[in-house]
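>>> kindly return the folded structure for what I paste below:
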Amino acid sequence: MNIAVIGTGYVGLVSGTCFADSGNNVTCVDIDEKKVKTLREGNVPIYEPGLEAIFDRSIRENRLHFTTDMAEAVTDADIVFLCLPTPPGGDGQADLSAVMKVAGQLGGMLTDYTVIVNKSTVPVGTADRVREAIAEQADPELFDVVSNPEFLREGAAVEDFMKPERVVIGTGSERAADIMTTLYEPFVRSGNPIIVMDERSSELTKYAANAMLATKITFMNEIANICERVGANVDNVRRGIGTDSRIGKRFLFAGIGYGGSCFPKDVQAIHYTAAQNGYDFKILDSVMKVNESQKVSIVRKMEAYYGTNDFSGKTFGVWGLSFKPETDDIREAPALYVADELVKQGARLIAYDPEAIGTFKRATTQRVLDNTTFVHDQKDALEDIDALIICTEWNEFRRPTVDHFKDEMKQPVIFDGRNLYDLDRARNAGITYISVGRPSVIHEEVEEGRKV
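This next block holds a predicted model:
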């Protein structure tokens, strides 16, 4: 098929590249001339495992193209995917200005029947609004509008796209449903379902899925907070409940909160939609409130450990800046909040991340930049620091055993926001190790050195 993808952000670039790799002719559109030039030159502007290989192959085989001219891409397209940003406003409402602007332009570009697909995460009722906007300039017989939410995990997006657990298609049109089913059938040969439903249910499905996962994460963080108060170990609790098939093992790891481009935005958006329709979504009130406090909970542990909130004269190492491993995305990353809070309290930082240093620098405050040294080797973030803070669970942080910290750190004190290390190993390694929802390991020799 001929496919146009409007928007080359994370979802648009991954979707367009994967569709091209499966044999379609794909043209991606973006208004950013510099970005389009970069893409045409064969450079991938985001870090996503596996993406570069299929990107290169699709360009080499002339199936993936980039342009700033939307009409050029849309005129011959069988399907047009809208992969546009829908950032949250101050009240949590998703900003649809980019989606509606493009919808208003599409009508005049359609010459043959075309399926218009909302791939962006959008509020319930957006398909109706897009349909109305296009119909102002085009015969309604020339197009159908479909909701097709993405369920891509950053760090595993290519795998998720190529082997989806399910494909959700929201449309009341049999013709559009047949075209979309034909497009996705190569991706579900193992038998995973293509679920066709109405547009509004499809739109709500994406929000409901992310809100449910965010709630599950937040629940375990609450359990972790209780564990710290009663002397329990959240790892044991996780194993105890995760074997219940009704609950499952995934998204039960305690930490310093969720971040990224999806969970925070989608929780806010479904909460806003509920309020606009006269419903008080009390669970999500709590989810958002708890997650905000959880992001800086590690700073509260540091204040308790040092007995002060004045960190003047102290230098802390930070491992991990991205909101999760295997991505350079720092949107709503806990590290942003932890760094800002510590610098406010007088600390200096030495920070390392395998992929996200550049994106972190562009997103953080000038105050943090002025008080942070960024290094490109994780060992360099251990030199002459008072403690190490772990904000992201990159696999390479697991590979050094806890035994090496005592030799490489001035003060082997670790505040671990992702529970990377075994408590017994930490105890035997002679370090002070404070994590989330687990008993703290306080080593007497380290404490004596700290007092001196």
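>>> please make it C-alpha for all contacts and neighbour counts, starting now.
Noted.
>>> what residues does the helix or strand harbouring I270 touch?
Taking DSSP states H and E as the definition, one finds I270 inside helix 263-276. The contact list for helix 263-276 (C-alpha atoms under 8 Å, 6 or more residues apart in numbering) reads 87-88, 91-94, 121, 123-124, 207-208, 210-211, 214, 258, 280-281, 284-285, 288, 332.
>>> show me the strands in the stretch 151-300 of the chain, by range?
According to DSSP state E, counting those that start in this stretch, the stretch 151-300 of the chain carries its strands in the segments 167-170, 194-197.
>>> could you point out the longest helix of this structure?
Using DSSP state H to assign secondary structure, the helix with the most residues in the chain is helix 199-230.
>>> what is the burial count for the closest residue to A211 other than its chain neighbours?
Distances taken as C-alpha to C-alpha, 6 or more residues apart in numbering put V267 closest to A211, at 5.2 Å, once the chain neighbours are dropped. Counted with other C-alpha atoms under 10 Å, residues neighbouring V267 total 24.
>>> likewise N62?
Taking other C-alpha under 10 Å as the neighbour definition, N62 ends up with a count of 12.
>>> tell me the most buried of the strands of the stretch 151-300 of the chain?
Ranked by mean neighbour count, the strands of the stretch 151-300 of the chain are led by strand 167-170 with a mean of 24 (mean count of other C-alpha atoms under 10 Å).
>>> for the comparison step, fold the sequence that follows:
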Amino acid sequence: MKVTVVGSGYVGTTLAACLAEAGHEVVAIDIDPEVVSALNEGHAPIHEPGLDALLERHAGDRLRATTSADDVADSDLTFLAIGTPSTEDGDIDVSALSAAARDVGTTLAGLEPDERGLVVIKSTVTPPSIATVREALFDGVADGAGDEGGESNGNGTGGCLRDRLSLATNPEFLRQGSAVADFQSPDKIVLGTDDEWALDRLERLYEPIVAGREIPIVRTDPETAMMIKYANNAALATKISLANDLGNLCKEFGVDAYEVMAAVGLDDRIGERFLRSGVGYGGSCFPKDVDALRAAGRAVGYDPALLNATVAVNDRQPERLLELLDAHVDVAGERVAVLGLAFKPGTDDIRNSRAIPVIEGLLERGAEVVGYDPVATERMRGRFPEIAYADTAADALADAVGALVVTDWDEFAALDDAFDTMATPVVIDGRRVIERREGITYEGLTW
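All right, here's what the predicted structure looks like:
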């Protein structure tokens, strides 16, 4: 199939590369010439394992990038993968997504009478926001051709373009650090559309991925599909905060939370995943999606108490990490190492990283902060240019009075003798990645 993907950020780039790998002809559209150039050269604009290999394989063949939307008119379907950033009140800003939808509508206004156009929202938007994007799409159609006339003939061909143009939703469930594998072996595929022909087209798109495999396909309407996405992330975020709340209690009781939750996870009604307590969740999905769901609820008069508590517990964890450090050393004027700057291992994404409030708390205490991360240093340098950055974890630890482990990169588990170079070997572990051993003062956040 011929596919266009509007937006070449994290989701759009992964989508484009994986669809090309599945055998489709893909055109990636982005307004940034540097991103377009990188994609055409086979390089990803983000750090994501396996993505560069796919781009190198298909760039210039089944995948090409451009700043022009002209290819939309010749596509079987067009994905909108535009960012929907959070507003100050936690809601989402769909202005950029709506603008892209309008541009796509303008291009699709030239469809022939026997053609249908399918536009698919891949961006994460709240159910009420879908109507806003749909309106922008058809405003673009009106701008492009003034095609408001024509009678529907009842079969979706000929007549009014509105009868031949469908807006669907197909939310993503990708984990950063394993997005390529998640796309190629999904837990589920959710297709949201009110049109049978659009559903058929989407199912054909995913045929190469589901062929011969038992992958559940959820077929529903556009709004329900997006609510599934939000509910999915809210459930996972709440599970993490529950594990953290219980972990905090375990710490106070002198009990190892990891031993407790390992046993809890054996209950098949609960499962073992997302029960690792620690410094909290971050990234672009859980915080943004939970906040958006809370804001959308408030807009219709419902205040979601459990989701509010999920956020409150998550926001408290970095301060608890700092309080454990305070109990061992006064950091004012002293060097403190922050190990891990990305919000999780396997990515260079620092959005909502728990390292951000940790660094802020250290600076408020007057510490001289030195950070280290295998891939996210330059991104964090843009956020905190005033702190020092080390080339290795060992360099960060040298002469430090304390070390805070914020991201569970595997390399931190093998530091061993590097702790001997600290001025005072106080290690506060927020991810249970360091082993207790002789010669260091070790504190686990919830164990």
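>>> the residue nearest to A211 of the first structure pairs with which position in the second structure?
Structural alignment places V267 of the first structure opposite V290 in the second structure (criterion: TM-score structural alignment).
>>> quick revisit: for V436 of the first structure, find the nearest of the strands of the stretch 151-300 of the first structure.
Counting by C-alpha to C-alpha, V436 of the first structure lies closest to strand 167-170 out of the strands of the stretch 151-300 of the first structure; the figure is 35.6 Å.
>>> could you tell me where that closest one falls in the second structure?
Aligned by TM-score structural alignment, strand 167-170 of the first structure falls on residues 189-192 of the second structure.
>>> aligned to N232 of the second structure, what sits in the first structure?
So, by TM-score structural alignment, N232 of the second structure is matched to A209.
>>> and its match, what is it in contact with?
Residues in contact with A209 of the first structure, defined by C-alpha under 8 Å, 6+ apart, are absent; none qualify.
>>> that one and T392 of the first structure: what is the separation?
A209 of the first structure sits 23 Å away from T392 of the first structure, taking C-alpha to C-alpha, to the nearest Å as the criterion.
>>> what's the answer for V122 of the first structure, then?
Counting by C-alpha to C-alpha, the separation of V122 of the first structure from T392 of the first structure is 29 Å.
>>> repeat for F66 of the first structure
Relative to T392 of the first structure, F66 of the first structure is positioned 34 Å away (criterion: C-alpha to C-alpha).
>>> so between those two, which is more surrounded?
Under the neighbour definition other C-alpha under 10 Å, F66 of the first structure and T392 were set side by side, and T392 has more, 27 against 22.
>>> give me the number of residues near D422 of the first structure?
Around D422 of the first structure there are 11 other residues, counting by other C-alpha under 10 Å.
>>> make that F274 of the second structure, sorry
Neighbour count for F274 of the second structure, taken as other C-alpha under 10 Å: 18.
>>> circling back: gap between the match of V267 of the first structure and E364 of the second structure?
28 Å.
>>> re the thing from before, mean offset of the helix holding I270 of the first structure relative to the second structure (after superposition)
In the superposition with the second structure, the aligned residues lie an average of 0.7 Å away from helix 263-276 of the first structure, counting by mean C-alpha distance after the TM-score superposition for the first structure.
>>> what residues of that helix count as buried?
Judged by neighbour count (16 or more other C-alpha atoms under 10 Å), helix 263-276 of the first structure contains these buried residues: 263-273.
>>> next, the angle from it to helix 199-230.
With axes from the mean of the first three to the mean of the last three C-alpha atoms, to 10 degrees as the basis, helix 263-276 of the first structure and helix 199-230 are set at 120 degrees to each other.
>>> what range in the first structure matches stretch 249-267 of the second structure?
Counting by TM-score structural alignment, stretch 249-267 of the second structure pairs with residues 226-244 of the first structure.
>>> from the middle of its chain, how far away would the matching stretch be?
If you compare the mean C-alpha spot of stretch 226-244 of the first structure with that of the full chain, they lie 26 Å apart, counting by C-alpha atoms, centre = their mean, to the nearest Å.
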